[in-house]
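In: show me the folded form of this:
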Amino acid sequence: MIVRQTPNAFKILFTLRGSVIPHIYPQVLLITLLSALISAVQHGIPSSFESYSTAPFTLLGIALSLFLGFRNNASYQRWWEARGLWGQLVFDARSLTRQLLSFIDEETEIGRDTQRCMIHLTIAFTHALRHRLRGTAPWQDVERFVEPEYHISMRQAGNLPEYLLRLMGKKLGYSRRHQLSSDLMIQNMDERLTSMTIVLAACERIQNTPLPFAYILLVHRTTYLYCFMLPFGLATSLGWVTPLVCGVIAYTFFGLDALSEEITDPFGVAPNHLPLTTLSRTIEINLLEALGETDLPSDIAPQDGCLQ
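Out: I've put the predicted structure just below:
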């Protein structure tokens, strides 16, 4: 996620980090070259495109703007919902840790072990969820927080975050049977686990339910058709300025299309995706600090104005 401050008026023209220009420059260049060719034909043979009017392009441009607007709103809604879910996970992790440290009997060794195990499993769940959403290997981040006796069964689990939640639920049941806390507080802590389960399910829903392909295809086709036809309507009235105008319009439409496509899946590692690694590290630091540990991992600093 881009975290740099808004660049000044000069730098904003040349900023590429987080920009969609690297993804769309071939299309913009193609439209600009096509516009230059059509302008050259119009300059050499003035009567080539006299019958073309800008009125149809105005109407089509309005329709295309609406299509792109709807798609960008839908994509940003998915991005913002995902950010809200990870904010909820931060809340749940901190709240569960506070409850564990406050209401689990720590006068006994078994109570202290239960606190430490549950908090470590919460950290492991956070890392496991990030890796599941990004499709990466979680073991290096997860295994160090899970007791070795569970490593084999953990690797065999089809849904690692769900497995860790079930393990945390068993630990709560263990706490109840050994009367490490009251039934009311066990119920409150179980509600936090339920909320974390909701976060997991909602993130999987966002990841596994893309925008309808037919809608995306319609926007793509309309954008290309509009940008390819536009120079024919502008060459007569604008002349050699046509390549510049068409290039700017192509940059705008192709850029909106590419940006909405990028944030449709907000869990990746592109500059405009959510900083899941940073959020996971924040939860890890907070929970280890609550346990009283001093050997804490360092905060993740932005690199080139971007958090991963």
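In: CA atoms for contacts and neighbours, from now on please.
Out: OK.
In: next, the buried residues of the strand or helix carrying Ile119.
Out: Counting by DSSP states H and E, the element that carries Ile119 is helix 109-134. Neighbour counts using 16 or more other C-alpha atoms under 10 Å place 111-112, 114-134 of helix 109-134 among the buried residues.
In: what do you get for stretch 74-84?
Out: Counting neighbours by 16+ other C-alpha under 10 Å, stretch 74-84 gives 75-76, 78-79, 81-83 as buried.
In: to compare with the earlier structure, here is another sequence to fold:
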Amino acid sequence: NEGITISYHNRPARDRSMTVLYDNKNHLKVIFQIQGSVWPQVLPICLFNSFVTIVIYILREKDVIDLHFDGGKGMQYVSVLVSFFVVSSIGTTYNRYWEARGFVGKALLSASLLADRAAIYSANSQSAKAQLWRSALHGRLSQLVKYSMHIIQNERGALINVMTTRSEKMATGDDTTTSLLKKHGLRRTLIANHIDVLEEKESHGGRLASWVDAIIQSNGEYLENPLVIHEKMDLLSKTSAFLDAFHGLIKFSTTPVPFITTQMGRTITFAWVLFLPFVLISDLKSNLWEATAMVFLITYGFAGLTLAEVEMHD
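Out: Below you'll find the predicted structure:
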């Protein structure tokens, strides 16, 4: 089964791990676990802000220069705006996560039901030709699932290579699936011109789905007990359901969160976080360590949530 060969980036091990397991009852482990955490990214920012707080305090106590300022109501308004951006971005990313999960779940369920029911419906046919039919269906369905998973893991459309072997076989007609497609009038749907990345991805997915449909349609030529009409329609409906979910994934991957809102939120959040030591030191003049601790915690909260949103989106 040559078909479409997919070349992946050399992704580091942490990027290939898509599930973070943890014990929700173990508070210390949850707090200090590094895998799946933003601690490595947010800790330098927290330490930098704490260092700036200490420097501002020492410079003022030594009567060198007083760098603190009172933001007043303006800082309060900015704080509300930052909170809105942080919370809304987290909510948007989480909702997109579940939307993508819904598409993936529907696609995998359809593929699983198609494979199971094809095996059940053809169980009474045990000839060599029947085994060939099941093997061809298994191969094309596996390709369809693998390509869909590639779309998920490479949202920006990484390296997708369509091998010329398949095109040559289609031209010469020496492939079983190609002959089936020709016979059922589906070959024409496989020669689409790819105008852009979206059409290219959809064309590949539609091509693989057409191969699956053609194999299902050809059951009468391979099975001693051909599928009855409702069994064949059931299998074809599972292919359609998979393709609907696949197109949902394509739409999802090509419709990102608007850049302008992301840019505004990140800019105002990090500007607010970096100005935080200059404001808090004026409210807590008498205690350096209290001011430093508050700056550390607030920086961790806002910068950490922003970086957590980036990690969830990734």
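In: so what would you say the end-to-end distance of stretch 44-61 of structure 1 is?
Out: 28 Å (C-alpha to C-alpha, to the nearest Å).
In: neighbouring contacts of that stretch?
Out: If you take C-alpha atoms under 8 Å, 6 or more residues apart in numbering as the criterion, stretch 44-61 of structure 1 is touched by 41-42, 226, 230, 232-236.
In: so stretch 228-240 of structure 2 aligns onto which residues of structure 1?
Out: Mapped onto structure 1 using TM-score structural alignment, stretch 228-240 of structure 2 covers residues 182-194.
In: residues making contact with the matching stretch?
Out: Residues contacting stretch 182-194 of structure 1 (C-alpha under 8 Å, 6+ apart): 92-93, 95-96, 99-100, 103, 165, 168-169, 172, 175-176.
In: which secondary structure elements does the helix holding Ile119 of structure 1 contact?
Out: Using 3 or more C-alpha pairs under 8 Å, 6 or more residues apart in numbering; DSSP states H and E as the contact test, the elements touching helix 109-134 of structure 1 are helix 55-103, helix 139-142, helix 160-177, helix 183-208, helix 276-290.
In: as CSV, the ones you listed with distance to Gly255 of structure 1 would be great.
Out: CSV is the format used below for these (distance: least, C-alpha to C-alpha, whole Å):
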stretch, distance to Gly255 of structure 1
helix 55-103, 10
helix 139-142, 36
helix 160-177, 36
helix 183-208, 23
helix 276-290, 25
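In: closest one to Phe254 of structure 1 among the ones you listed?
Out: helix 55-103 (9.6 Å; C-alpha to C-alpha).
In: how big's the offset between the closest one and structure 2?
Out: Its matched residues in structure 2 lie on average 1.6 Å from helix 55-103 of structure 1 after superposition (mean C-alpha distance after the TM-score superposition for structure 1).
In: the alignment partner in structure 1 of Ser142 of structure 2 and Met1 of structure 1: what is the separation?
Out: When structure 1 is aligned by TM-score structural alignment, Ser142 of structure 2 is paired with Ile123. Here Ile123 of structure 1 is placed at a distance of 22 Å from Met1 of structure 1 (C-alpha to C-alpha).
In: secondary structure class for Pro256 of structure 2?
Out: The local conformation at Pro256 of structure 2, judged by DSSP: H, G, I helix; E, B strand; the rest coil, is coil.
In: any idea how far it lies from Ile215 of structure 2?
Out: 36 Å.
In: which one's more surrounded, these two?
Out: Ile215 (23 against 11; other C-alpha atoms under 10 Å).
In: in structure 1, what range does stretch 89-104 of structure 2 match?
Out: Under TM-score structural alignment, the match for stretch 89-104 of structure 2 is residues 71-86.
In: sorry, back to before: what's the mean distance for the helix holding Ile119 of structure 1 versus structure 2?
Out: With mean C-alpha distance after the TM-score superposition for structure 1, helix 109-134 of structure 1 averages 2.4 Å from its match.
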